[in-house]
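*Asks:* predicted structure and sequence below. I'll ask about it afterward.
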Amino acid sequence: MSDQALNALTAVALGGVVAVVLFIPVAAYEYRRDGRLGAGDLTTLITGAVYGLSLWTYTLLPLPDRGEFRCRVPQSDLLGTIGLMGFPDDGVRVFLRDPAVQQVLLNVLLFVPLGVFVRLVLRRGVVVATLTGLAVSFAIEMTQRTGVWGFYDCAYRKFDVDDLLVNTLGALAGALLSWPVLRRRSDTPAPLPTRVTWGRRMAGMLSDALFVLMLGGAVAVAWRGLMFYVLDTGPHRAEQWLLQWSVPFAVEALCVLGLGRTVGEIVVSVRTESPRRWWTGPGRLLKLALGIGPVFWLVLAPIPYRGQLLAAYLVLTVVATFWTREHRGLSHALAGLELRVAVPPGAQPESVAQDADRPAEGSTDVSRT
């Protein structure tokens, strides 16, 4: 496999991991801003993560073995590289075949998506997009110049100040190319939906699963670090297994009992509502006992067929969200709780917007006369 193909594969693999890690904050942001998480949002998340990793893999990889590379002399003269490219007498085609010209053009193209991303996704101006390109390029060039910040004794890739110029130019070009799309985009925020959709429930459940796995993984790493590097003992796998599942369950339980919502439901901005005030506490307790409680019990309990039972329970939980009213799911239906969209303060829900568009009673709709 060639170095370029390996770099691409590395960017896709690591970008996928980054996209999974960023799913929770991205979902929380989108549901509070637009009230939905669409296919376009997920595509942007994945492509943005892969693109961000590709900037580093294509400029820093492959990493050489220490002592098995030649130190590269930095090029610090502005236009020192670009100035050597003269327009040939044989025409544009020969000029574009020059490897030096192709390298400069590729450096420009590499940063065009960054300018587009800052303008369309982050919704920042041309100046911010251009400065972002300059900052990212500077970080990459300094990483090359310092041998990955001192990991190597010298630079294994050439630092070229002209790369700062052409990379920044690429970000500027991407920002300017986004202008036609921005012209067609409305600046007026759309009313937020007030109905709990099945997709929203699935996003919440996925957020819960990712939260439990990531927090549990972090606890396991911390535990092993404590055992091996501080206490200098064995891994104590039984204690680690108990701890890495108990800590996420404790956080989830506190959220359910205190707020009536799991972490995933907080992410997707939904809340529970009790039909009677006195039932709020018992309802939350039942939700915990019938929702995430059995999941953690089946993970930790030393019972036969717990893997099969856990899989069956998870399938039942997902199916129940599809068939219950407002996609409440099994735990909410059995606990007698309703699910409602938690509209952020200051946002306009769809129901209010529809009431505002509806003519007042006794008035005449001029547009229909």
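*Replies:* Ah, there it is.

*Asks:* all contacts plus neighbour counts: C-alpha atoms, from now on.
*Replies:* OK.

*Asks:* need the next SSE after the longest helix belonging to the chain, C-terminal direction.
*Replies:* Across the chain, the longest stretch assigned as helix under DSSP state H is helix 3-33. Once the chain leaves helix 3-33, the next helix or strand it forms, by DSSP states H and E, is helix 39-60.

*Asks:* which parts of that next one are buried?
*Replies:* 45-58, 60 (16 or more other C-alpha atoms under 10 Å).

*Asks:* next: stretch 154-171.
*Replies:* In stretch 154-171, counting by 16+ other C-alpha under 10 Å, buried: 154-157, 159-171.

*Asks:* the residue most central in space within the chain: what's it in contact with?
*Replies:* With distances taken as C-alpha atoms, centre = their mean, residue 22 lies nearest the centre of the chain, 2.7 Å away. By C-alpha atoms under 8 Å, 6 or more residues apart in numbering, the contact list for residue 22 reads residue 45.

*Asks:* try it against this one:
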Amino acid sequence: MLEAYLFPISYAFLTFPIAALLCAVPFLIVQYRKYGYFNKFRGFLLYLFLLYMMNAVYLVLLPLPASRHNAPMDVASVMQWLPLNFIQDIIKETKVVWGVPSTYTHLLKERAFLQVVFNVILVVPFGMFLRYYARASWVACLAASFGLSLFFEVTQVTGIYGFYDHPYRLFDVDDLLMNTLGGMMGLVLADWMKNHLPRLDRLDEKVDLSQKRVSYTRRAIAFGIDAAVMLPIIGVLTVMNVRGAYFFAVILYYIVLPYMMQGQTLGKWVVRVQIRGAGEHLKLKEVIVRNGLLYVVWGGFHALFITVNVIGSHVLLAMYAVGILLLDGVVFLHVLLCLIHRDRKLLHEAKSGTRLAIVDNKPVQAD
């Protein structure tokens, strides 16, 4: 019985690093948008919940049939609608002699009993997370736990929504009842444990966003979002034979737009940061120097490589490629030094006198 549970759990742990990487950017963006920064304790809870959900789904679905064209199950019906039918199963299969308490330990080795216990335990962490992290009411927890269980049961009985020819597990109303019970037990357990855990609503009380550094991870996410916006635009303009398409799009998006939108592009808005200059208001000159160095000069050097490639001169192309490699090597070393020495400023920030700051959405309190 234990081996049947250890198999999917091992797969969940093996694939967790991949899921963690895929979820990293969405997790970070949500934290940046909602709280203005990434709290490590909240992050730990989110990844713990992800690991739990992977284990739960794998336990419910694995092992899968060997083929999509699986044979029908050898049962009268794939639907079990009789509530508390598990009691009859336990009585029928047990070796316990109810008048002899010393035989009660046999229950711990019997499939029918362990299956009920497993169905309860399966959703306990879900209820705990809803209560502690999401601060859900008991009604919301009840509905969510039942909904999760129903999702599990429907997924199984439909053969993962028609992927398999026939269901490979039963739909059991007792599973719905026990899973939902587990979710509510998790809620009660979270209430009992809350005095021994940090209060999530107080994690941000002493956080001053104006003093927090904008991490390079945050910068990279903003850069990636902006690149995802710009590349299709530049591609369309190039296909339309717009001369200087790259420089035209870059000047509008990285210079005109931030100046008009208080130092923000779409990427910076998503992660809640903005460019700030030496004074109270960002100056056009500051934006031109900052983003001009980064996107017009450095980015333009790469964009012109396409033009050189079109010319067809192999010698010129080779020289230009070497020049790009040297430039990128210098940029890489510069960024690496800034990563190591946190007080060191990036070149485009130092030359423009600008910096990235977190946007604080809290209302200003009147004196």
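*Replies:* Received it, and whenever you're ready, just let me know what you need. Predicted model, so just to flag it, every value in this text is computed and none were measured.

*Asks:* now what about the TM-score between them?
*Replies:* Here the superposed chains carry a TM-score of 0.71, computed using TM-score structural alignment, normalised by the length of the second structure; 319 aligned residues with a C-alpha RMSD of 3.9 Å.

*Asks:* restricted to helices, list the buried residues of stretch 154-171 of the first structure.
*Replies:* 161-171.

*Asks:* any chance of the residues you listed in a markdown table, with distance to residue 266 of the first structure too?
*Replies:* Listed next are these as a markdown table, based on distance: C-alpha to C-alpha, whole Å:
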| residue | distance to residue 266 of the first structure |
| --- | --- |
| 161 | 46 |
| 162 | 47 |
| 163 | 44 |
| 164 | 42 |
| 165 | 44 |
| 166 | 43 |
| 167 | 40 |
| 168 | 39 |
| 169 | 41 |
| 170 | 39 |
| 171 | 36 |
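
*Asks:* which one of the buried residues of helix 39-60 of the first structure is nearest to residue 325 of the first structure?
*Replies:* residue 45 (30.9 Å; C-alpha to C-alpha).

*Asks:* residue contacts, the residue mapped onto residue 290 of the second structure from the first structure?
*Replies:* Here residue 290 of the second structure is matched to residue 287 in the first structure, going by TM-score structural alignment. For residue 287 of the first structure, the contacting residues are 256, 331-332, 334-335, by C-alpha under 8 Å, 6+ apart.

*Asks:* which of those show up in the second structure as well?
*Replies:* Mapped onto the second structure and checked by both residues aligned by TM-score structural alignment, their matches' C-alpha atoms under 8 Å, the contacts of residue 287 of the first structure keep the contacts 331-332, 334-335.

*Asks:* relative to residue 247 of the first structure, which of these is nearest.
*Replies:* Once C-alpha to C-alpha is applied, the member of those that ends up nearest residue 247 of the first structure is residue 331, at 21.4 Å.

*Asks:* contacts only, for the closest one.
*Replies:* Contacts of residue 331 of the first structure by C-alpha under 8 Å, 6+ apart are 286-288, 290-291.

*Asks:* please list the members of those that lie in helices.
*Replies:* 286-288, 290.

*Asks:* name the member of the residues you listed that has the highest neighbour count.
*Replies:* Ranked by neighbour count (other C-alpha atoms under 10 Å), these have residue 287 at the top, with 26 neighbours.

*Asks:* quick check: the gap between it and residue 311 of the first structure.
*Replies:* 19 Å (C-alpha to C-alpha, to the nearest Å).

*Asks:* where exactly do the helices run in the stretch 201-350 of the first structure?
*Replies:* 237-259, 263-267, 280-290, 292-300, 306-323, 330-335, 350-357 (DSSP state H, counting those that start in this stretch).

*Asks:* hmm, back to that, can you list the ones in helices among the contacts of residue 331 of the first structure in TSV and add distance to residue 68 of the first structure?
*Replies:* Shown next, in TSV, are those (distance: C-alpha to C-alpha, whole Å):
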residue	distance to residue 68 of the first structure
286	63
287	61
288	58
290	60
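
*Asks:* closest to residue 210 of the first structure among those?
*Replies:* So of those, ranked by how close each gets to residue 210 of the first structure (C-alpha to C-alpha), first place is residue 288, at 18.3 Å.

*Asks:* ok, residue 120 of the second structure - how many residues close by?
*Replies:* 22.

*Asks:* and what of residue 86 of the first structure?
*Replies:* 9.

*Asks:* would you agree it falls within a strand?
*Replies:* No. Going by DSSP: H, G, I helix; E, B strand; the rest coil, the assignment for residue 86 of the first structure is coil, not a strand.

*Asks:* ok, it to residue 38 of the first structure distance?
*Replies:* 48 Å.

*Asks:* what's the answer for residue 342 of the first structure, then?
*Replies:* 18 Å.

*Asks:* those two: who's more crowded?
*Replies:* residue 342 (19 against 15).

*Asks:* excluding chain neighbours, what is closest to residue 258 of the second structure?
*Replies:* residue 264 (4.7 Å; C-alpha to C-alpha, 6 or more residues apart in numbering).

*Asks:* okay, now the equivalent of that neighbour over in the first structure: neighbour count?
*Replies:* The alignment partner of residue 264 of the second structure in the first structure, by TM-score structural alignment, is residue 261. Residues within reach of residue 261 of the first structure, counting by other C-alpha under 10 Å, total 23.

*Asks:* residue 261 of the first structure against residue 268, yeah?
*Replies:* No. Residue 261 of the first structure is not in contact with residue 268 according to C-alpha atoms under 8 Å; the separation is 10.5 Å.

*Asks:* so which of the helices of the stretch 201-350 of the first structure is nearest residue 218 of the first structure?
*Replies:* helix 237-259 (8.0 Å).

*Asks:* how far off centre is that closest one?
*Replies:* Distance of helix 237-259 of the first structure from the chain centroid (C-alpha atoms, centre = their mean, to the nearest Å) equals 24 Å.

*Asks:* check stretch 342-357 of the second structure too.
*Replies:* 30 Å.

*Asks:* conserved subset of the contacts of residue 331 of the first structure in the second structure?
*Replies:* The contacts of residue 331 of the first structure retained in the second structure, by both residues aligned by TM-score structural alignment, their matches' C-alpha under 8 Å: 286-288, 290-291.

*Asks:* against residue 162 of the second structure, how distant is residue 42 of the second structure?
*Replies:* On the measure of C-alpha to C-alpha, residue 42 of the second structure and residue 162 of the second structure end up 37 Å apart.

*Asks:* can you map out the strands along the stretch 101-250 of the second structure?
*Replies:* Ranges of strands within the stretch 101-250 of the second structure are 171-172, based on DSSP state E, counting those that start in this stretch.
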